[in-house]
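Engineer: following is a predicted model, sequence given first.
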Amino acid sequence: MDSKTRFSNRVQDYVKFRPSYPPALIEAWLRLAGVKAGDRVADVGAGTGIFTRLLLEQGLEVLAVEPNDDMRLAAEQAVSPLQLDRFRSVAASAEETTIGDAEVDAVVSAQAFHWFDPALARAEFARILKPSGTVALIWNTRDASGNRFAVEYEALLHAFSPDYENVGHRRLTPGDFEAFFANGAYERVAYVNEQWISLPELIGRASSSSYTPASGTEAHVLFTQALTTLFTTHEQQGRVPFHYLAELYIGRV
């Protein structure tokens, strides 16, 4: 499936159930990127606008670049009317953003870089950035081994999702980041981002991932049954632990 369309049938689950990012990560990015209110940032692969909204809350001007029509519409609808004068929705890809030369003070990509062509995206980011600008690559990385629930959830994904190993960002290595950032130089910071979620939230969070069985299929029914069993086994007061490490990689290109 084309990476630019594979989330079209999962937008509502993405909007409702994907986690945000901890304030400490935002503060670290502001400091390391050297940006301030009024600066212009390209949020590339903006999706449904989770990170876009965090940027707008900092008083930044945001160009939200997203090739998927359904996700881009969700992002547009979620922006506060009071912030619309600092928001521009851009129907384009990371490799061809349509943004002008040296137009932005910084580029961010949250939960999206692993879908890009790294060499083409790198060249495009270098083109649209001002000379002092940085690129930040950000993920909420789910803890796959920290507790029995995490281990068994990971095994369930492998059992139901043949595509899982091929599309996750965890396949990226330090060598990939060294190849992307100028002179192989970048800084990484990470912060714990924890959730305790209900059964509907667990099903919705799992269903928002492009590699899990699609809603309306027999495989999705079986997947939901397996999730319910897993939840029942591990729930504490109607919740199970969903732990992430919010990671930020930042450097110049």
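Structural biologist: All right, it came through fine. All values reported here derive from a predicted model rather than from experimental measurement. Numbering: from 1, shown residues only.

Engineer: going forward, measure contacts and count neighbours with C-alpha atoms only.
Structural biologist: Fine.

Engineer: and the helices in the stretch 101-250 of the chain?
Structural biologist: Under the criterion DSSP state H, counting those that start in this stretch, the stretch 101-250 of the chain contains helices at 118-128, 148-160, 164-167, 174-180, 199-207, 218-234.

Engineer: tell me which of the ones you listed sits nearest to residue 24.
Structural biologist: Minimum separation from residue 24 across those (C-alpha to C-alpha) falls at helix 174-180, 22.1 Å.

Engineer: in that closest one, which residues are buried?
Structural biologist: By 16 or more other C-alpha atoms under 10 Å, the buried positions in helix 174-180 come out as 177, 180.

Engineer: and it, what does it pack against?
Structural biologist: Here helix 174-180 touches helix 118-128, going by 3 or more C-alpha pairs under 8 Å, 6 or more residues apart in numbering; DSSP states H and E.

Engineer: so what does the helix it packs on touch, helix or strand wise?
Structural biologist: Secondary-structure packing of helix 118-128 (3+ C-alpha pairs under 8 Å, 6+ apart): helix 174-180.

Engineer: how far off centre is the helix it packs on?
Structural biologist: Distance of helix 174-180 from the chain centroid (C-alpha atoms, centre = their mean, to the nearest Å) equals 19 Å.

Engineer: repeat that for stretch 48-64.
Structural biologist: Chain-centre distance of stretch 48-64: 13 Å, with C-alpha atoms, centre = their mean.

Engineer: how far does it stretch from start to finish?
Structural biologist: 10 Å (C-alpha to C-alpha, to the nearest Å).

Engineer: mind listing what's buried in that stretch?
Structural biologist: Buried-residue list, stretch 48-64, by 16+ other C-alpha under 10 Å: 48-56, 58, 60-64.

Engineer: pasting the second one now:
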Amino acid sequence: MSLNSTERFTSRVADYVRYRPDYPVALVEWLHRELGVDRDTPVADIGAGTGISCKLFLDGGHPVTAVEPNASMRAASIDWLGGNPGFSAVAGTAEATTLADASVGLVAAAQAFHWFDQQAVRTEWARILKPGGLAVVFWNSRRLSGTPFLEGYEQMLLDYGLDYTSVAERYNDDASMEAWFGGGLRGTARFDHGQQLDLEALRGRLLSSSYAPQAGHPQHAPMLEALRKLFDATARDGTVSFDYDTRVFAGTLPATAS
């Protein structure tokens, strides 16, 4: 696929809104309890997409500014969350947010983090953070094994995904995240998370992924047939369990990374 990272999901917004997983409430509670983040701390949600991670922080009591370059995804977040007085959205990138110096107490980045220029964002995020402010990076890491469904789904992506392997390899490991924080890492956490999906929702979850071939591509119909067979073979009481580990890293951003 040749789309740049800011446009990869433009044609998938509807499925993204309906079928992408949220994040565990325990994540925000951990920030409050373990790292002392006040509930009214202003948050900049970078690469906010359709607002899934924004909703997590809004529900936790935080005012949130969504920074999102993709117009379709940003519009979806406004449609969903625009009625909340604590929510606003701006057209900006992770590396050039448009936000003022020292304007937020918490910079948050969720699933989009692996698309960023991770050196350039440190400089930008340090600029917009108030003194003593924190950055928190988190994502849902899909479990690849442990049940016949999870193992079958992974094999299906390997068989039909357009650039699945290269996308999967973009996710950071613990060592690279510690290096990215440059000695400022204050805490890490991991939370169980998941979705119970019927066949329609499973199909939508698959098609929300940037590497899934869309209608008109020769791999599209065979992939959906493989998905149906996998669902029929592994569903229990009409659903499958789509399981994740939600991984969280939080800390300050020193001037230079290690």
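Structural biologist: Received it, and whenever you're ready, just let me know what you need. Remember, it's a predicted structure, so these values are computed and weren't measured experimentally.

Engineer: export the helices of the stretch 101-250 of the first structure to a markdown table and append columns for distance to residue 103 of the first structure.
Structural biologist: Formatted as a markdown table, these follow (distance: least, C-alpha to C-alpha, whole Å):
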| stretch | distance to residue 103 of the first structure |
| --- | --- |
| helix 118-128 | 5 |
| helix 148-160 | 41 |
| helix 164-167 | 31 |
| helix 174-180 | 21 |
| helix 199-207 | 35 |
| helix 218-234 | 44 |
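
Engineer: sorry, back to before: out of the buried residues of stretch 48-64 of the first structure, list just those in strands.
Structural biologist: Among the buried residues of stretch 48-64 of the first structure, the members falling in strands (DSSP state E) are 61-64.

Engineer: what's the neighbour count on residue 4 of the first structure?
Structural biologist: Counted by other C-alpha atoms under 10 Å, the residues lying close to residue 4 of the first structure total 17.

Engineer: nope, residue 185 of the first structure is what I was after
Structural biologist: 14.

Engineer: next: residue 35 of the first structure.
Structural biologist: Under the neighbour criterion other C-alpha under 10 Å, residue 35 of the first structure is assigned a count of 18.

Engineer: residue contacts, whatever residue of the second structure lines up with it?
Structural biologist: Correspondence of residue 35 of the first structure to the second structure, assessed by TM-score structural alignment: residue 37. Shown in contact with residue 37 of the second structure (C-alpha atoms under 8 Å, 6 or more residues apart in numbering): residue 31.

Engineer: what do you get for residue 15 of the first structure?
Structural biologist: Contacts for residue 15 of the first structure (C-alpha under 8 Å, 6+ apart) come out as 48, 74.

Engineer: separation between the match of residue 35 of the first structure and residue 105 of the second structure?
Structural biologist: Per C-alpha to C-alpha, residue 37 of the second structure is found 8 Å from residue 105 of the second structure.

Engineer: related to what we said a few turns ago, could you look up the SS state of the match of residue 35 of the first structure?
Structural biologist: Under DSSP: H, G, I helix; E, B strand; the rest coil, residue 37 of the second structure falls in the coil class.

Engineer: hang on, residue 145 of the first structure packs against residue 153?
Structural biologist: No - using C-alpha atoms under 8 Å, residue 145 of the first structure is not in contact with residue 153, being 9.4 Å away.

Engineer: ok, the two, which is more surrounded?
Structural biologist: More neighbours surround residue 153 than the other of residue 145 of the first structure and residue 153, with 19 against 13 (other C-alpha under 10 Å).

Engineer: isn't that one right next to residue 230, touching?
Structural biologist: Yes - assessed by C-alpha under 8 Å, residue 153 of the first structure is found in contact with residue 230 at 7.5 Å.

Engineer: near the residue nearest to residue 47 of the first structure when sequence neighbours are not counted, how many other residues are there?
Structural biologist: Nearest non-adjacent residue to residue 47 of the first structure, counting by C-alpha to C-alpha, 6 or more residues apart in numbering: residue 71, 5.1 Å away. Counted by other C-alpha under 10 Å, the residues lying close to residue 71 of the first structure total 25.

Engineer: residues touching the residue nearest to residue 90 of the second structure when sequence neighbours are not counted, list them.
Structural biologist: In space, and not counting its chain neighbours, residue 90 of the second structure is closest to residue 67: 5.2 Å by C-alpha to C-alpha, 6+ apart. Residues in contact with residue 67 of the second structure (C-alpha under 8 Å, 6+ apart) are 44-48, 89-94, 97.

Engineer: tell me how far residue 67 of the second structure lies from residue 202 of the second structure.
Structural biologist: As judged by C-alpha to C-alpha, residue 67 of the second structure and residue 202 of the second structure stand 28 Å apart.

Engineer: how about residue 27 of the second structure?
Structural biologist: Residue 27 of the second structure is 25 Å from residue 202 of the second structure, where distance means C-alpha to C-alpha.

Engineer: try residue 239 of the second structure
Structural biologist: Counting by C-alpha to C-alpha, the gap from residue 239 of the second structure to residue 202 of the second structure is 9 Å.

Engineer: more neighbours: which of these two?
Structural biologist: Neighbours per residue (other C-alpha under 10 Å) separate residue 239 of the second structure from residue 202, with residue 202 holding more: 22 against 18.

Engineer: can you pull the contacts of the more buried one?
Structural biologist: Counting by C-alpha under 8 Å, 6+ apart, residue 202 of the second structure has contacts residue 19.

Engineer: if we use 10 Å, what do you get?
Structural biologist: Residue 202 of the second structure sits next to 19-20, 195-196, 208, 227-228, 231, 239-242 when contact means C-alpha atoms under 10 Å, 6 or more residues apart in numbering.

Engineer: which of the residues you listed are buried, as a ChimeraX select command?
Structural biologist: ChimeraX command restricting these to the buried ones, with burial defined by 16+ other C-alpha under 10 Å:
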select :19,20,195,208,227,231,239,240,241,242
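
Engineer: what is the nearest of the contacts of residue 202 of the second structure to residue 10 of the second structure?
Structural biologist: residue 208 (10.1 Å).

Engineer: quick one: the residue nearest the centre of the second structure and residue 33 of the second structure, what's the gap?
Structural biologist: The centroid of the second structure falls nearest to residue 111 when counting by C-alpha atoms, centre = their mean (2.0 Å). When distance is defined by C-alpha to C-alpha, residue 111 of the second structure is 23 Å away from residue 33 of the second structure.
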